[in-house]
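S.K.: Quick check, what structure comes out for this input:
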Amino acid sequence: MSYADHLFIKMCQDILDHGVSTEGEKVRPHWEDGASAYTIKNFGVVNRYDLSREFPAITLRRTALKSCMDEILWIWQKKSNNIHELHSHVWDEWADKNGSIGKAYGYQLGVKHQYKEGMMDQVDRVLYDLKHNPYSRRIMTNIYVHQDLHEMALYPCAYSMTFNVTKDPDSEKLVLNAVLNQRSQDILTANNWNVCQYAILLMMFAQVCDMKPGTLLHVIADAHIYDRHIPIVKELIARPTYDAPTVKLNPDVKDFYQFTRDDLIVENYVTGPQVKNIPIAV
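M.R.: As a prediction, this is how the structure comes out:
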């Protein structure tokens, strides 16, 4: 199996076996029929993926990797908060009549801030530091901006990235690592989607900064499985698994702002059947 399968199965089984139920508590999410959406949850789940060994896509079912890249480019490259600039429909339920999700996600990454070196947004600040001061311990982003929360259609779930550069003794190239912090995650619908998104982001940043992709550390404060997802998860983690796919980027792209989803190359991705009609709590 892929290592991502191993971690996913282990994480899900641990939540099923030892998770705390929120049933009967006052919870915000609800199902389409109006019923409260309860969860079983674990606090403080930490998963580590070594991108130098394999790409962290699960094979239990297919993760739409091109769509993952499209959404991460929507947030980090286009710095957009309008779903009309996104090819998928995962954000439709949170958008207003004009397609906006408010001052969330890409909006925050596009806000320019004053630094000693000049005005930059958070993405350009990361790229600047990786190229000019790679051993800095201050290379990070944050989109959980309290003053703007009231103008966000959805509070950011994956809210912070911290980048850290190391060096292998037998290589001239530096290694780019990152920590993804997430306050909350719907494990069935979003876990591998987010892992693959930020793995691709790390790969893109490494390529344009002439580095090698290293470790993606994923920290989830509230890792949960919704009550109506439990039978789906049990069936999913009992499936056969396969080897991880080969995932690469077009090596000719040297500017982060020139990447498109067509620059993602996916080979030998063998998976189980897709899980359809998953109920979504909102």
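
S.K.: Every contact and neighbour count from this point should use C-alpha atoms.
M.R.: Will do.

S.K.: Sketch out the helices for the stretch 101-250 of the chain, chain order is fine.
M.R.: 106-110, 122-132, 187-208, 230-236 (DSSP state H, counting those that start in this stretch).

S.K.: Find the centremost residue of the chain, please.
M.R.: Closest to where the C-alpha atoms of the chain average out (Cα atoms, centre = their mean) is residue 194, at 2.5 Å.

S.K.: ok now do that one, which residues does it touch?
M.R.: When contacts are counted by Cα atoms under 8 Å, 6 or more residues apart in numbering, residue 194 touches residue 68.

S.K.: ok, residue 152 touching residue 104?
M.R.: Yes: counting by Cα atoms under 8 Å, residue 152 does reach residue 104; the two are 5.1 Å apart.

S.K.: Please say which of those two ends up with more neighbours.
M.R.: residue 104 (26 against 19; other Cα atoms under 10 Å).

S.K.: State the distance from the more buried one to residue 256.
M.R.: Using Cα to Cα, to the nearest Å, residue 104 is found at 21 Å from residue 256.

S.K.: next up, for comparison:
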Amino acid sequence: MKQYLDLCKHVLETGSQKGDRTGTGTLSVFGYQMRYDLQKGFPLMTTKKTAFRLIVSELLWFLKGDTNVRTLVEEKNPIWDEWAFEKWVNSEEYTGPDMTDFGRRAPLDEEFRSKYEVEMAHFKKRLLDDSSFAETYGDLGPVYGKQWRSWHTGSAQSEKQPIDQIAQLIEGLKNNPDSRRHIVTAWNPSEIEDMALPPCHALFQFYVADGKLSCQLYQRSADIFIGVPFNIASYALLVHLIALETGLIPGEFIHTLGDAHIYSNHINQVNEQLTREPRPLPTLRINAEGKSIFDLTTQDIVLENYDPHPKIKAPIAV
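M.R.: As a prediction, the model looks like this:
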């Protein structure tokens, strides 16, 4: 994962100090690209343990067109918990302790963190136990799954049928592999304001040459320490899945970043990671016999020979 470590060094050495939506502050650069040859191993971070199961369940959630965090809670996947929780604690129905700015307060204040953990546990239990509550407070709006599988242009075009971009992508790759239009976009201006979080990985394009399938992602906003390792592995997995569905061989994943940033409260963790030597990449095995990629479960996708350095904890900026 030398490419990723080089990115970390580049931002630490050349990044500009910038404010951000969360109020945390960042070191940031604009415009950066990394390339991963998927024939040389699966690009999951080895300089810190990264939860592959969470990456798998999130990607399958996207591919099924789901936008409700309840599905992820059932899978014990906390990736989107904070955004759904924020919707709940900001609502008029919430009557518990003040959770304002919980993302920054929880790591710094032990007493507050205890309250936050209790409220989050109650929230997740209610999502699982109460379908009506989950429908209201578990739904994240028209985030990735909705845009990938049911793109809609908004009320002005309400008569038009939604577009299943993933189905169109697969059909195009099978029937016209040399096309330059194998594009899926999650950036839908007509629905941005309705999303819990506007898409960070905004647009991707597939490319076929010599029987190999490659993908380039444009990511408008890249949280280098927490988000980017997940994004690399998620899109590498997506290439493997789409290749499987179209009878192609995985080629490259090209990761193009817009605002690439390290949050100010992640700098110590990044420096710790840079002291670690990368280890051999793991390999991927997909048990898909007789199944479409849309029918796969987390148990069907297996990582082998993963031997990372220990996990490094860091707060998420919400």
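
S.K.: Once they're superposed, tell me the TM-score.
M.R.: The TM-score (TM-score structural alignment, normalised by the length of the first structure) is 0.87; 258 aligned residues with a Cα RMSD of 1.7 Å.

S.K.: picking up where we left off before, please pull up the equivalent of the residue nearest to the centre of the first structure in the second structure.
M.R.: Aligning on TM-score structural alignment places residue 194 of the first structure opposite residue 231 in the second structure.

S.K.: again, but for residue 61 of the first structure
M.R.: For residue 61 of the first structure, the residue aligned by TM-score structural alignment is residue 48.

S.K.: Its match: neighbour count?
M.R.: Neighbours of residue 48 of the second structure using other Cα under 10 Å come to 19.

S.K.: and it, what is it in contact with?
M.R.: 273, 308, 309, 310, 311, 312.

S.K.: Could you count how many residues lie near the second one?
M.R.: By the measure other Cα under 10 Å, the count of residues near residue 308 of the second structure is 19.

S.K.: Same question for the fifth one.
M.R.: Summarising burial for residue 311 of the second structure: neighbours were counted as other Cα under 10 Å, giving 13.

S.K.: Show me what the longest strand anywhere in the second structure is packed against.
M.R.: Longest strand in the second structure by number of residues (criterion: DSSP state E): strand 249-263. Judged by 3 or more Cα pairs under 8 Å, 6 or more residues apart in numbering; DSSP states H and E, the packing partners of strand 249-263 of the second structure are helix 2-14, strand 26-37, strand 212-223, helix 227-246.

S.K.: Now do the contacts for residue 71 of the second structure.
M.R.: residue 61.

S.K.: Return the residue of the first structure aligned against it.
M.R.: Alignment note (TM-score structural alignment): residue 71 of the second structure maps to residue 85 of the first structure.

S.K.: any idea how far its match lies from residue 149 of the first structure?
M.R.: 22 Å.

S.K.: Please apply the same query to residue 3 of the first structure.
M.R.: Applying Cα to Cα to residue 3 of the first structure and residue 149 of the first structure gives a distance of 36 Å.

S.K.: do residue 39 of the first structure as well
M.R.: On the measure of Cα to Cα, residue 39 of the first structure and residue 149 of the first structure end up 24 Å apart.

S.K.: do the same with residue 37 of the first structure
M.R.: On the measure of Cα to Cα, residue 37 of the first structure and residue 149 of the first structure end up 23 Å apart.
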